[in-house]
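[1] Structure, please.
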Amino acid sequence: MTIPALNHEQREQALDALETDEFDVLVIGGGVTGAGAAFDAATRGLKTAIVEAQDWASGTSSRSSRLVHGGLRYLYNLDFALVAEALRERGRLLTTLAPHLVKAQPFLWPLKTPVIERAYSAVGVGLYDVLALAGSGGKKTVPTQKHLSKAGAQHLFPDVRSDALIGAIEFYDARVDDARLVINLVRSAVRFGATAASRTAVVKIQQQPDGRVTGATLRDAETGRTLEVKAKSIIMATGVWTETTESMAKTRAGLKVLASKGIHIVVPRERIKAQTGMFLRTEKSVLFIIPWMHYWVIGTTDTAWHEQLEHPVPTSADIDYVLEHANAVLASDLTRDDIIGTYAGLRPLLQPIGSDEAKSAKVSREHTTMEVTPGLVAIAGGKLTTYRVMAEDAVDVALGKQAAAERPSVTKDTPLLGADGYQAVVNRRGEIAARYGWTQERVESLSDRYGSEIDAVLALVDADPELGKPLQSCDWYIGAEVAFACRYEGALHLEDIFIQRVRLNSTTPDRGIAAIEETAAIAAPILGWDEEKAAHEKDNYRHRAEAELAAQAAGTDQAASEIRMGAADVVDTTLQ
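    Below you'll find the model as predicted:
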């Protein structure tokens, strides 16, 4: 079976098509909203293009809490419609759209008082369950809440502090590899005819004298090549860069966003003894303790960010904040020595006029879609879980009411790549493990990343058995995953592999430095690197990783940002 490929050859063909063809829709921004919009437009039969200034998912969409969730905390703000919408989308992702990427995840909500808190928490979680059932037509997509005694909670989460709870409520949400979801969306859009090019920045919006958009001027960051693309409409899904992209055109209206930084720390799985995750409300935001395959992700914060937007980084104070709040409930007593990774992302929150930035956690997460000038649509706000609804809204506005009614969205029922046939892969896990001499855990990990596309990964191993071996520096991954990233998932540079695909940048103490040589050895022949190019890639990523490690020791956002920006980008994205 031929599967959609994002790679160097495909990208060159895409750039040529951008220069010669006229598109119904051009999407600017390769995060989850933009990728979703490209998928939505392509599946409606529209001639669609999508460009991204950096790598796919390199912004907010690879730096989330890695959750697909309804937003339990929003019930306390009485945002019932927002929660109901998110729970509907959670159900679709779990059952139809991406069951290989999105998995049900139990959480404990610790209770401090025996009667009142349990009562109102039970009502809140109960409403959460009711909204989820209603959104899925009465079909249960995750288990409903359970009330636990103190002993019951400690049985599921042995490392909870004895004085941190008198009982708990167990409830379910879902987890996701955020970057892989985005890359999958882009490839799924390509499957239905979309033209896609990463590292391709929009530098100008083309308009007629009356303001109507006719296309855009693009710059290929890899070569410096400039090209013109014609498009009947443009969707700007650029997150925290919304105002920057709006400024490229003469507009009659616009959206303003507040960049709010959220950071996470990563600790080894064995460091916390528990069978579930944990959800806590803090004075500034919420704290999730989320189990992943080999580690725990703990976060997040919610603070205004005023530095450069391309490379947000945690500060020493951010890390202390997360550790302090985690240790308030964990008997594990985590220290900095336990941290194997950190990362920071910027939420694009819609900013009301006269908002108090210190209270960014209270800014609405609901999205807004607006035609800022004829043919130019801006969308901002929202969250990863509701990307599909945001994408549908953006394409509807771009088309206009009549055309949207004639060509409605079909993404509610269109599985992403790897979803179709996923259950058959699950049924074959034992046979695959035996054939390749892998553990069940490894096959489960591969099938949950690639779904039914695992056969393409296995084909790489069949062609070169060395690719079936674990990476020496981190045996969570096999060499074929590096090769797959370069052949099919659009990785052009070492940083693309380590940050968005084989995710060692945020899950190993040295941010993947130990894996540079073996990873480059696999990537170089596929990407056509000579010795000089390979050396540049290795040096560039090493400098980046070292700068990120140094930045997280700084005490302020400004100092951390300056340290991080001391490492040069692998190519000039023109974002700043």
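[2] Going by C-alpha atoms from here, please, whenever you check contacts or count neighbours.
    Noted.
[3] can you list the residues that contact whichever helix or strand Y321 is part of?
    Element membership of Y321 [criterion: DSSP states H and E] is helix 316-327. If you take Cα atoms under 8 Å, 6 or more residues apart in numbering as the criterion, helix 316-327 is touched by 263-265, 282, 287, 289, 298-301, 333-335, 552-556.
[4] What about K401, how many residues nearby?
    Applying other Cα atoms under 10 Å, we find 11 residues neighbouring K401.
[5] give the contact list for K256.
    Taking Cα under 8 Å, 6+ apart, one finds 242-243, 350-352 in contact with K256.
[6] swap the cut-off to 6 Å and go again
    With contact taken as Cα atoms under 6 Å, 6 or more residues apart in numbering, K256 is in contact with Q351.
[7] The residue lying closest to P312 once chain neighbours are set aside: what's it in contact with?
    Among residues not flanking P312 along the chain, A344 sits closest, at 5.8 Å (Cα to Cα, 6 or more residues apart in numbering). Contacts for A344 (Cα under 6 Å, 6+ apart) come out as 262-263, 312-314.
[8] before we move on, what about F498?
    Applying Cα under 6 Å, 6+ apart, the residues near F498 are 504-505.
[9] mind checking the SS state of it?
    Under the three-state scheme (DSSP: H, G, I helix; E, B strand; the rest coil), F498 adopts helix.
[10] And S64, by the same measure?
    Applying three-state DSSP: S64 is coil.
[11] to compare against the first, here's another:
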Amino acid sequence: MAKHQEAQFLGPQQRADAWDHLQSEQFDVVVIGGGVVGAGVALDAATRGLRVALVEARDFASGTSSRSSKMFHGGLRYLEQLEFGLVAEALHERELSMSTLAPHLVKPLKFLFPLTHRVWERPYMAAGFLLYDQMGGAKSVPHQKHLTRSGALRMSPGLKRNALIGGIRYYDTVVDDARHTMTVARTAAHYGAVVRTSTQVVGFMREADRVSGVRVRDSEDGSTAEVRGHVVINATGVWTDEIQSLSHQRGRFRVRASKGVHIVVPRDRVVSEAAIILRTEKSVLFVIPWGGHWIIGTTDTDWNLDLAHPAATKADIDYILGQVNKVLVTPLTHADIDGVYAGLRPLLAGESDETSKLSREHAVARVAPGLVAIAGGKYTTYRVMAQDAVDAASEDIPARVAPSITEKVPLVGADGYFALINQTVQVGQSYGLHPYRVKHLLDRYGSLIHEVLDLGAASPELLQPITDAPDYLQVEAVYAAAAEGALHLEDILARRTRIAIEYPHRGVNCAEQVAQLVAPVLGWDAATVDREVETYRARVVAEVESQAQPDDASADALRAAAPEARAEILEPVPISR
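    This is a model prediction of the structure:
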């Protein structure tokens, strides 16, 4: 068990050791991609007793998995598309994560669905919500509740009176997607998987007609290595086709990228005690409470440009503001926006050109002997996707492969979480922290909270807030570098914390302080600190400027010109789509 505890601590020493393991061991499964699906595959395979390696070119969740609508949602809108199996599956997974697998990260969230049509809409939606509740949507949260217009406005006074004729209250969830993905990867490491970020796959190895491993390149220093595996699983989301082309094998499906943009505004700009879901002409718009903010989104448009850094445009932001302002008493403006982020959904390419019509089901294919690909799906069902991928890969593994058990494997930080919630005051007293601060930490780290706070034992100043991002303690930045695999300022400010979207300065004002905090852990000298700060500032400037551009091409040109934190990352050769 001691070995597993060390493996779970994803710090500089583990990273160095992982490089040696990647080159010297024969793995059963090599997973490409550190998003939620790749991390889930690594966890599924490791808990079946397989020898697993997980490599990610950038950082955990640096693609789609840090840029979602922040929900483990049951897929209510898929009922209208008669995707009953998908809804039932999603509700089962939502309940599992909320109650057992990750209760410290996945939280119940009250929603208001405003009704806008008289006579037909209430019974129509009531039937849908009843089916939703019976399929598992109300297992550990309240059933739907119908509200008059007055009742709905009491719940959400910020809505215009003429924007609704009544409402339905129901429950879904909220999750910090980036932290959740990183925690899945840490849990895989806890069970023995060799996990390494900044490790880019640049080629495939072959023995006769089968894939026998991958060639990797360190995105930090350019070192190369060969990693041997009985089977390689491509779980790279929107990069699926690029990785597929590296293997020189014909893919069984194609992946299309759909851009989704969200804006982040202060909590006091929208007066509501519940999240709000709004119908639009194209899809739905979510207004999600997020600490001291609301997250509002999303858009749904084709994206054929830089996959690593999708850019939001002024048109995207104007669309979101236009949609939400139709129902708000006090309209939001560009000046209200503290943060913006854009992500790409990896959708299975269908016959229709409209991305909203593309399937949210996932697909698994054994592309060639020794190579499996998985794509599509949605964040909520990552565990099922992982299980299906490992089941498909078992054909190439010489040993008997045990059935999946991840339904019974809580993520690190889950065990003991509920007891610690009841001990919030005592925990706070032992570290000299206010109970609200302890609750915030428990909802980020769960029962690993002592690991985090104990780093401040020898340096009590680390238990003080980051000066220009006071929602976070200084020790959290240190812990991100020491235990959570963060290698750059961007990893800490954009993903281990959400400072990049939660403060109007987007992390620029605290970049220097955070860099100085993690420098001793990551071995940065003064020149490296300066380079990290300047690179991060350039990223923020590029993002802000791109968000003032009228179209994707001009926004992408500005965003793509910003320097990469990972200096040795190689851009994939474009493929025809």
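[12] What's the TM-score once they're superposed?
    The TM-score (TM-score structural alignment, normalised by the length of structure 1) is 0.96; 567 aligned residues with a Cα RMSD of 1.5 Å.
[13] just to revisit the earlier point, tell me which residues of the helix holding Y321 of structure 1 come out buried.
    316, 318-319, 321-323, 325-327 (16 or more other Cα atoms under 10 Å).
[14] What separation do you get for V240 of structure 1 and V123 of structure 1?
    Distance of V240 of structure 1 to V123 of structure 1, given as Cα to Cα, to the nearest Å: 35 Å.
[15] what about these two, which has more around it?
    V240 (24 against 12).
[16] my guess is the more buried one meets P348, correct?
    Yes. Under the criterion of Cα atoms under 6 Å, V240 of structure 1 makes contact with P348 at 4.8 Å.
[17] E324 of structure 1 matches what in structure 2?
    Superposed on structure 2 with TM-score structural alignment, E324 of structure 1 falls opposite G322.
[18] Would you quantify the distance from its match to I296 of structure 2?
    From G322 of structure 2 across to I296 of structure 2, the span is 12 Å (Cα to Cα).
[19] same thing with G34 of structure 2?
    Distance of G34 of structure 2 to I296 of structure 2, given as Cα to Cα: 26 Å.
[20] Settle it for me: which of those two has more neighbours?
    Ranked by neighbour count (other Cα under 10 Å), G34 of structure 2 and I296 place G34 first, with 33 against 25.
[21] From R199 of structure 1, how far off is whatever residue of structure 1 lines up with that one?
    Aligned by TM-score structural alignment, G34 of structure 2 pairs with G30 of structure 1. The gap separating G30 of structure 1 from R199 of structure 1 is 10 Å, by Cα to Cα.
[22] Now the common contact residues for those two.
    Joint contacts of G30 of structure 1 and R199 (Cα under 6 Å, 6+ apart) are E52.
[23] if I look at L76 of structure 2, how far off is L43 of structure 2?
    As for L76 of structure 2, its distance to L43 of structure 2 is 28 Å (criterion: Cα to Cα).
[24] Hmm, I typed the wrong one, I wanted L463 of structure 2.
    Taken as Cα to Cα, the span from L463 of structure 2 to L43 of structure 2 is 32 Å.
[25] how far does stretch 374-385 of structure 1 stretch from start to finish?
    Stretch 374-385 of structure 1 stretches 29 Å from its first residue to its last (Cα to Cα).
[26] repeat for stretch 458-471 of structure 2
    End-to-end for stretch 458-471 of structure 2, by Cα to Cα: 22 Å.
[27] Identify the residue range in structure 1 corresponding to that stretch.
    Using TM-score structural alignment, stretch 458-471 of structure 2 pairs with 463-476 in structure 1.
[28] show me what contacts the equivalent of Y120 of structure 1 over in structure 2?
    Under the alignment by TM-score structural alignment, Y120 of structure 1 pairs with Y124 in structure 2. With contacts taken as Cα under 6 Å, 6+ apart, Y124 of structure 2 has no neighbouring residues.
[29] That'll do, ta.
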